[in-house]
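J.: here is my input; please provide its structure:
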Amino acid sequence: MIHNKIERIHSDSAITCKLCMQEMETLYEHLAMSREEIDLLDVPKRSFTVHFPVRMDSGKVKMFIGHRVQYNDARGPTKGGIRYHPELTVEYLQDLAFLMSIKCALVDIPFGGAKGGIVANTKELSRGELERVTRAYIREIADYIGPFKDIPAPDVYTDGQIMIWILDEFEKIRREHTPSIVTGKPVELGGSHVRKYSTSLGGVFILEEALKKLEIDKSELCVAVQGFGKVGSNAARILYEKGFTICAVSDSAGGIFNEDGLNITEVIDHKTRTGSVIDFPESQNITNEQILALDCGILIPAALSNQIKRENVNDVRAKVILELANAPITMEASRMLIDRDVLLIPDILANAGGVVVSYFEWIQNLSQDYWEEEKVLERLREKMKTAFEKVYTICLEQNCSMRRAALQFSVERILYAERLRGNL
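T.: Okay, here's the model as predicted:
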């Protein structure tokens, strides 16, 4: 049940689950949902565990455990990542699959939610062992996945190369070309343009729509980005190219600040050479804590969870916060910020661009009609803009947070599909 879900905390994604599940409990009461509706949403449609042997480089055979959860398919085939982690459990994957169901409904793509993976530490596996483990896992679950059943994608400790091994093994089993079995592939083998930075770009599109609603010109505010990994650096780069002033960025080693703005192209080059953004010329070194307290106007937490909490929330001076990281703000801090009229754009909306472009990849694979980058960009912008409009409207009409509005909108869409199917 939902109450049990709250206790499972394994990572940043798990903390996102906790925040959403806490909000879901009050949402169920707000919507006066029936027992049947709650029961339907509260458990996955299908979850299973497989055990399989793999011969290691040493010549010995080792048993591995794999899981897959297909939470809800009322709106279409399930969709979700495959992650490799030594502490992976099927209960935890159920939480993540639920969130994928919510996210797909939120951005109105015809998928349900799924999640899966293997109990393994990739740092202890050679490349050959990693490939054999991946292929063995797919042989075990091949009957339960497919372009119109369940479509995997990359997740924690998996990437485009692993997706290609999945594709190749599935095609060997089915004896047919099936590029739509998996998304997150390299462009050369059926992947989509924009996929590598789609999470960041989707967030930028959402931010632009938010500024329009607030009638704020981008020249009036500067941007601070906490976290300069793949998502954060791409967000900073895209915003810089669009003419935003990026006054501060940070990575795990620390941050840099220049009130007149940073040249993000040069910052990226500097980090590539030195391994960190710190000591960038014509900037002041700051800490990750200090970047959260800057009078920057727009704050983008794109690093770890729980960065803004009760202890430091009063130091935050941003007018708009875009959650590109998973759960960077605690529930208590979120409520305090909203009470101060800060526009807080939740992670389930802000970082949904990745699954949207995964959907585009699936469409292109099925039709064998591959789109130019401009078409992907335009359709992503349209999807993110529409989702923001729906959520923002509910937020205003019901005087609630954007997180609550996003969850309500998604739940109502899923339940409507279940009613049409006669399941309610």
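
J.: okay, CA-based contacts and neighbour counts for the rest of this
T.: OK.

J.: now stretch 324-338: buried residues?
T.: Residues 324, 325, 326, 327, 328, 329, 330, 331, 333, 334, 336, 337 are the ones in stretch 324-338 that count as buried (16 or more other Cα atoms under 10 Å).

J.: among those residues, which ones are in helices?
T.: Here DSSP state H is the test, and those give 331, 333, 334, 336, 337 as lying in helices.

J.: who's in contact with the second one?
T.: The one in question is residue 333. By Cα atoms under 8 Å, 6 or more residues apart in numbering, the contact list for residue 333 reads 308, 309, 310, 313.

J.: the second one: how many residues sit nearby?
T.: If I follow you right, that is residue 309. 17 (other Cα atoms under 10 Å).

J.: how close does the closest residue to it other than its chain neighbours get to residue 74?
T.: Distances taken as Cα to Cα, 6 or more residues apart in numbering place residue 333 nearest to residue 309, at 5.0 Å, with adjacent residues excluded. From residue 333 over to residue 74 the distance is 34 Å, taken as Cα to Cα, to the nearest Å.

J.: next, format the buried residues of stretch 324-338 as TSV and append distance to residue 117.
T.: Below are the buried residues of stretch 324-338 laid out as TSV (distance: Cα to Cα, whole Å):
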residue	distance to residue 117
324	23
325	21
326	19
327	22
328	24
329	27
330	27
331	28
333	32
334	31
336	37
337	36
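
J.: looking at those, which one is closest to residue 153?
T.: residue 326 (17.9 Å; Cα to Cα).

J.: tell me how far the closest one lies from residue 110.
T.: To residue 110, residue 326 is 23 Å away according to Cα to Cα.

J.: packing partners of the longest helix anywhere in the chain?
T.: The helix that spans the most residues within the chain, counting by DSSP H, is helix 373-398. For helix 373-398, the elements it packs on are helix 198-214, helix 353-367, helix 402-420, judged by 3 or more Cα pairs under 8 Å, 6 or more residues apart in numbering; DSSP states H and E.

J.: mind putting those helices in CSV, distance to residue 10 and mean neighbour count included?
T.: Formatted as CSV, the helices and strands packed on helix 373-398 follow (distance: least, Cα to Cα, whole Å; neighbours: other Cα atoms under 10 Å):
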stretch, distance to residue 10, mean neighbour count
helix 198-214, 22, 21
helix 353-367, 22, 22
helix 402-420, 22, 19
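
J.: second chain to compare with the first, below:
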Amino acid sequence: MSALSYVSADNNSPWKTYLSQVERVLPYLGEVSRWADTLRHPKRALIVDIPLEMDDGSVRHFEGYRVQHNLSRGPGKGGVRYHPDVTLEEVMALSAWMTVKCAALNLPFGGAKGGIRVDPRELSLKELERLTRRYTSEIGTIIGPQQDIPAPDVGTNPQVMAWMMDTWSMNTGATSTGVVTGKPVHLGGSLGRVKATGRGVFVTGRVMALRIGLPLENCRIAIQGFGNVGSVAAGLFAEAGSLITAVQDHSATLYHPDGIDIPALTEWQRQNGSISGFKGATAVNHDAFWGYDYDILIPAALEGQITAERAGKLRCRLVLEGANGPTLPVADDILRERNITVVPDVICNAGGVTVSYFEWVQDFSSFFWSEDEINIRLDHIMEQALLAVWQKSQTLKVTLRTAAYAVACERILIARKERGIYP
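T.: As a prediction, this is how the structure comes out:
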């Protein structure tokens, strides 16, 4: 059965959102649009059953996925998500966004993504290890340093990547650090990787704020999601003199008009696992988050958060998409009409995959860079990519998202055209 058979009828589903974004860019692709159907079909989708012996002796089964959307420009690249709401359709969309993201940054990768439908918080450490090792063995035939390189995503971390690397290495008979990225540093991981995505949000935000004449000093910022991406971005903007006036996660929404103490909130979250109960701000209703006055909004949680209704209520000048697919297409139109600039996910949150590329390169050469070198290279690549997209948007008179897709899809389809079809 084709992976496309699993697509839901919901027009706001992640895959439908991605397809809508592709449709919008087709008029700007010229002669390579002949190959555009390539973008609508994942190259390979694997569904695996993962039996797991629990600590109490019972056996449970979990469903896992690995999707390779497009490999025309290089091996697949994309994270592995452990979350109770993971579906094949979501993983397909995330893999497609990775294809576009890698091409927009001009990284030599295609797009891939993986996931298991599980709540990792309900598993012991040993159960999580057994789950990871079985999943890695099941998808092992399609991953590899030159085939498809997984990385951390929601619900996974460097320890999970270490288990994946070890399992694949044991099954192939030789240690291969380059099979995954986002590993612990002493196992071939890269300095700067943990903070890379949040840093990328800050770098692209700084560049775009300058373009639209928005000073970062005393700039009011709201952040949805306070994990690795949101917390790091919050810290960097606060250091630049911005006021983080609202923060929301799954547990609470906090508001302080004079700015929340981000180091204190980060420490509270580290100790308590969420921002709930933090005394340095007022806890407000979740829906209130979308109604305050901000200069910048950073959605850094899950996809589909900016709906048409929320887009109509937003009072900000700039949206920085720290999450993948946080803005629905209909909301995109409303934001454009309201002159709210959106830095799209495929550029804004690409810091993680960029430093993953650095890690992959370092593993092949067994020569590692300092964190300062990592950050300098990251900042340069992201700034240049965003400026190229900005220039394209000015030339075509389109949004940054459509411009990013125009740049990326042209690169993908030229590669498809030049490689041809075999046999």
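
J.: picking that back up, got a markdown table for the ones in helices among the buried residues of stretch 324-338 of structure 1, with distance to residue 376 of structure 1 too?
T.: Listed next are these as a markdown table, based on distance: Cα to Cα, whole Å:
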| residue | distance to residue 376 of structure 1 |
| --- | --- |
| 331 | 34 |
| 333 | 36 |
| 334 | 33 |
| 336 | 37 |
| 337 | 34 |
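
J.: what is the nearest of those residues to residue 13 of structure 1?
T.: Using Cα to Cα, residue 331 comes nearest to residue 13 of structure 1 of those, at 14.6 Å.

J.: follow-up on the earlier one: buried sites along the longest helix of structure 1?
T.: Buried, per 16+ other Cα under 10 Å, within helix 373-398 of structure 1: 376-377, 380-381, 383-388, 391-392, 394-395.

J.: what is the nearest of the contacts of residue 333 of structure 1 to residue 168 of structure 1?
T.: residue 308 (43.1 Å).

J.: so that closest one versus residue 406 of structure 1, what's the distance?
T.: Taking Cα to Cα, one finds residue 308 of structure 1 at 21 Å from residue 406 of structure 1.

J.: map residue 240 of structure 2 onto structure 1.
T.: Taking TM-score structural alignment, the alignment pairs residue 240 of structure 2 with residue 242 from structure 1.

J.: I meant to write residue 45 of structure 2 there.
T.: Under the alignment (TM-score structural alignment), residue 45 of structure 2 pairs with residue 47 in structure 1.

J.: return the distance of its match relative to residue 36 of structure 1.
T.: Using Cα to Cα, residue 47 of structure 1 is found at 20 Å from residue 36 of structure 1.

J.: of these two, give the one with the bigger neighbour count.
T.: Counted by other Cα under 10 Å, residue 47 of structure 1 and residue 36 do not tie: residue 47 has more neighbours, with 18 against 11.

J.: and the more buried one, what element?
T.: Assigned by DSSP states H and E, residue 47 of structure 1 belongs to strand 46-55.

J.: packing partners for that strand?
T.: On a contact count with 3+ Cα pairs under 8 Å, 6+ apart, strand 46-55 of structure 1 meets strand 61-72, helix 90-106, helix 127-141.

J.: out of those, deepest packed?
T.: Among these, ranked by average contacts under mean count of other Cα atoms under 10 Å, first place goes to helix 90-106 (a mean of 25).

J.: how far off centre is the strand holding residue 47 of structure 1?
T.: The chain centre lies 26 Å from the centre of strand 46-55 of structure 1; the measure is Cα atoms, centre = their mean, to the nearest Å.

J.: also compute the angle for that strand relative to helix 127-141, please.
T.: Put simply, strand 46-55 of structure 1 runs at 140 degrees to helix 127-141, going by axes from the mean of the first three to the mean of the last three Cα atoms, to 10 degrees.

J.: how close does the closest residue to residue 139 of structure 2 other than its chain neighbours sit to residue 94 of structure 2?
T.: Counting by Cα to Cα, 6+ apart, the nearest residue to residue 139 of structure 2 once its immediate chain neighbours are dropped is residue 66, at 7.0 Å. Applying Cα to Cα, the value for residue 66 of structure 2 to residue 94 of structure 2 is 11 Å.

J.: who touches both of the two?
T.: The contact sets of residue 66 of structure 2 and residue 94 overlap at 112, 113 (Cα under 8 Å, 6+ apart).

J.: so which of the contacts of residue 333 of structure 1 is the closest to residue 188 of structure 1?
T.: Residue 188 of structure 1 has its nearest neighbour among those in residue 308, at 40.5 Å by Cα to Cα.

J.: test my guess that that closest one contacts residue 332.
T.: No - using Cα atoms under 8 Å, residue 308 of structure 1 is not in contact with residue 332; the gap is 9.6 Å.

J.: which of the helices or strands spans the residue of structure 2 positioned farthest from its centre?
T.: The outermost residue of structure 2 relative to its centre, with distances by Cα atoms, centre = their mean, is residue 57 at 36.1 Å. Residue 57 of structure 2 belongs to no helix or strand when assigned by DSSP H and E.

J.: returning to what we had before: now render the helices and strands packed on helix 373-398 of structure 1 as JSON lines, adding distance to residue 319 of structure 1.
T.: Compiled in JSON lines, these are given as follows (distance: least, Cα to Cα, whole Å):
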{"stretch": "helix 198-214", "distance to residue 319 of structure 1": "10"}
{"stretch": "helix 353-367", "distance to residue 319 of structure 1": "23"}
{"stretch": "helix 402-420", "distance to residue 319 of structure 1": "15"}
